[in-house]
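Asks: Structural data only, the sequence is not supplied:
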């Protein structure tokens, strides 16, 4: 299946270090070589790069690895196709507008025989179960809150409801963000780490690269990195429990505050 990478932080930060190790899994240290993509929120804007080439052979991925784009919300994906051919329109992340905001989504898993009906507003462009699920999620939110974006306390239970419904049909690990809140749902496998003061050095699993974050950060910085499996071998990553939908804001999970 595919793999996910996300970042949420309290100050704009680049994801070059994490993407260096993550992208190696797209054909070098693992076989997720059926396309890749990444999205960066910058204010209300969203900068996206997708490519049906593997992330280890894509010149666009080389650019992302070397160019420090700073963002507080990032979602990346490397694909191992289960539904839909290898094509640009089937590359994650997917992006749509809702309530005057961009929403970005990436999925790891498989929803066999999933085909939503009665869709009025959102339609899939490609033919993946992932994009269809994203369209159904946004369609549901749009129907439940027709007059605009609700407070997070009202949005979260509806998102949990539609997530549980989709997860009941198959494997549904996903990352979702509107550039304001960052959602991470674990169906089978997903974990995260929060880096904050006192910072230390981190070493990638997939590449022999070490970064000392003490040289790159200030004491007030805080960064949460979410991934399918840990990206470093000298840090403690927290597994997300199956069925759990986490919300991150400013580099911290805040889900418990919603209950």
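Replies: Cool, got the structure. The structure presented is a predicted model; accordingly, all values stated were derived computationally and were not measured.

Asks: switch to C-alpha atoms for all contacts and neighbour counts from now on
Replies: Noted.

Asks: What segments of the protein are helices?
Replies: Here the chain has its helices, by DSSP state H, at 16-24, 59-66, 129-144, 152-167.

Asks: Could I get the buried residue list for the third one?
Replies: Spelled out, it's helix 129-144. Residues 129-142 are the ones in helix 129-144 that count as buried (16 or more other C-alpha atoms under 10 Å).

Asks: Is it possible to get TSV of these that adds distance to residue 192?
Replies: TSV is the format used below for the buried residues of helix 129-144 (distance: C-alpha to C-alpha, whole Å):
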residue	distance to residue 192
129	25
130	22
131	24
132	26
133	23
134	22
135	26
136	26
137	23
138	25
139	28
140	28
141	26
142	29
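
Asks: okay if I get the helices of the chain as JSON lines plus distance to residue 90?
Replies: JSON lines is the format used below for those (distance: least, C-alpha to C-alpha, whole Å):
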{"stretch": "helix 16-24", "distance to residue 90": "18"}
{"stretch": "helix 59-66", "distance to residue 90": "17"}
{"stretch": "helix 129-144", "distance to residue 90": "8"}
{"stretch": "helix 152-167", "distance to residue 90": "19"}
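
Asks: So for residue 195, which of these sits nearest?
Replies: The closest of those to residue 195 is helix 16-24. By C-alpha to C-alpha, the value is 12.3 Å.

Asks: Report the buried residues of the closest one.
Replies: Buried positions in helix 16-24, judged by neighbour count with 16+ other C-alpha under 10 Å: 16-24.

Asks: right, and out of these, which lies closest to residue 45?
Replies: The closest of the buried residues of helix 16-24, once distances to residue 45 are taken by C-alpha to C-alpha, is residue 16, at 19.7 Å.

Asks: Below is an additional structure, to be compared with the one above:
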């Protein structure tokens, strides 16, 4: 199973601590990794077809604390599509004059939606096809960027056409909000003042968040499985769709 990681904050924050533990999981998911950071209306995206545990790009991300309010990362275990750079998540498309970033965990069987010229996959994964279809259908239903909850309502209407083909855990962001859907496994934690100390599940690393934050900071982290051993993570229910804005869930 692939692994998802995402972060949504009210102030630019680095994801080095979470990504360090997340990258360790690539030992079992060795078919590529990627991470995308929103900075204003722009996106920095780093992808590699080799596993994060061995990738110099992953080491760069760990050592270079890029600060962002919305981050999406993915570790791939290939099921549909060969191991190649064009099949490595996250995927990026433009819609309504904004970048959209998407990553998927799951397997969609016999999924071949009709796509028009505006949104076509570059690679051959079921994930990228699903992303293109979602962007295509969102563009049909809205003339401009809808509000986060309004977009969540539209996504909820579209999802059954995809989930009928299999598991569709995903994260999606346009740099202003972050949407996360669970078919099987997804968890989140929303950190706020007073911040405490946390220890990674997969790596001998601990951090005191109070030393790196202010009283007004809010940080939500979404992951396939909890990343820390001494914090309380909330599990999504199967079929649940949540939208995060400014470091907190709206639904």
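Replies: Sure, I can see it. What you see is a predicted model; the values in this text were computed from it and never measured.

Asks: quick revisit: which of the helices of structure 1 sits closest to residue 120 of structure 1?
Replies: Where these are weighed against each other on C-alpha to C-alpha, the nearest is helix 129-144, at 7.6 Å.

Asks: corresponding residue for residue 186 of structure 1 in structure 2?
Replies: With TM-score structural alignment as the matching criterion, the partner of residue 186 of structure 1 in structure 2 is residue 182.

Asks: likewise residue 168 of structure 1?
Replies: Under the alignment (TM-score structural alignment), residue 168 of structure 1 maps onto residue 164 of structure 2.

Asks: dump the residue contacts of the match of residue 186 of structure 1.
Replies: 168-170, 236-241 (C-alpha atoms under 8 Å, 6 or more residues apart in numbering).

Asks: One more: residue 12 of structure 1?
Replies: Applying C-alpha under 8 Å, 6+ apart to residue 12 of structure 1 gives the contacts 70-72.

Asks: need those in TSV with distance to residue 115 of structure 1, can you?
Replies: Conversion of these to TSV gives the following (distance: C-alpha to C-alpha, whole Å):
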residue	distance to residue 115 of structure 1
70	37
71	34
72	33
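
Asks: Between the residues you listed, identify the one with the most neighbours.
Replies: residue 72 (26 neighbours; other C-alpha atoms under 10 Å).

Asks: if we can go back for a sec, possible to save the buried residues of helix 16-24 of structure 1 as CSV with distance to residue 36 of structure 1?
Replies: What follows is the buried residues of helix 16-24 of structure 1, written out as CSV (distance: C-alpha to C-alpha, whole Å):
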residue, distance to residue 36 of structure 1
16, 15
17, 17
18, 15
19, 11
20, 13
21, 14
22, 11
23, 8
24, 11
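
Asks: Could you single out the nearest of those to residue 200 of structure 1?
Replies: For the buried residues of helix 16-24 of structure 1, the closest approach to residue 200 of structure 1 (C-alpha to C-alpha) belongs to residue 17, at 13.9 Å.

Asks: Go ahead and confirm residue 60 of structure 1 touches residue 49.
Replies: Yes: the pair residue 60 of structure 1 / residue 49 is scored as a contact, 7.4 Å apart, by C-alpha atoms under 8 Å.

Asks: Help me confirm that residue 21 of structure 1 comes into contact with residue 231.
Replies: Yes: taking contacts as C-alpha under 8 Å, residue 21 of structure 1 lies within contact range of residue 231: 6.5 Å.

Asks: Between these two, which contacts overlap?
Replies: Residues touching both residue 21 of structure 1 and residue 231 by C-alpha under 8 Å, 6+ apart: 204-206.

Asks: Let's see which of those residues end up in strands.
Replies: Of these, none are assigned to strands by DSSP state E.

Asks: Who wins on neighbours among those residues?
Replies: Most surrounded of those: other C-alpha under 10 Å gives residue 204, at 20 neighbours.

Asks: Translate that residue into the numbering of structure 2.
Replies: Per TM-score structural alignment, residue 204 of structure 1 is aligned with residue 200.

Asks: which residues sit in contact with its match?
Replies: The contact partners of residue 200 of structure 2, taken as C-alpha under 8 Å, 6+ apart, are 18, 21, 206, 227-229.

Asks: Apply 6 Å and report the result again.
Replies: 227-228 (C-alpha atoms under 6 Å, 6 or more residues apart in numbering).

Asks: Next up, the contacts around the alignment partner in structure 1 of residue 43 of structure 2.
Replies: Under the alignment (TM-score structural alignment), residue 43 of structure 2 pairs with residue 46 in structure 1. Taking C-alpha under 6 Å, 6+ apart, we find residue 46 of structure 1 in contact with residue 40.

Asks: Would you quantify the distance from residue 46 of structure 1 to residue 179 of structure 1?
Replies: Distance, residue 46 of structure 1 to residue 179 of structure 1, using C-alpha to C-alpha, to the nearest Å: 8 Å.

Asks: Where do the strands of the stretch 51-200 of structure 1 begin and end?
Replies: 71-78, 94-98, 101-110, 171-177, 182-185, 191-196 (DSSP state E, counting those that start in this stretch).

Asks: and residue 152 of structure 1, which of those is closest to it?
Replies: Smallest distance to residue 152 of structure 1 across those (C-alpha to C-alpha): 11.1 Å, for strand 182-185.

Asks: Which other helices and strands does the closest one contact?
Replies: strand 171-177, strand 245-249 (3 or more C-alpha pairs under 6 Å, 6 or more residues apart in numbering; DSSP states H and E).

Asks: Show me which residues of that strand are buried.
Replies: 182-185.

Asks: Against structure 2, what's the mean shift for that strand, could you check?
Replies: On superposition with structure 2, the mean distance recorded for strand 182-185 of structure 1 (mean C-alpha distance after the TM-score superposition for structure 1) is 0.3 Å.
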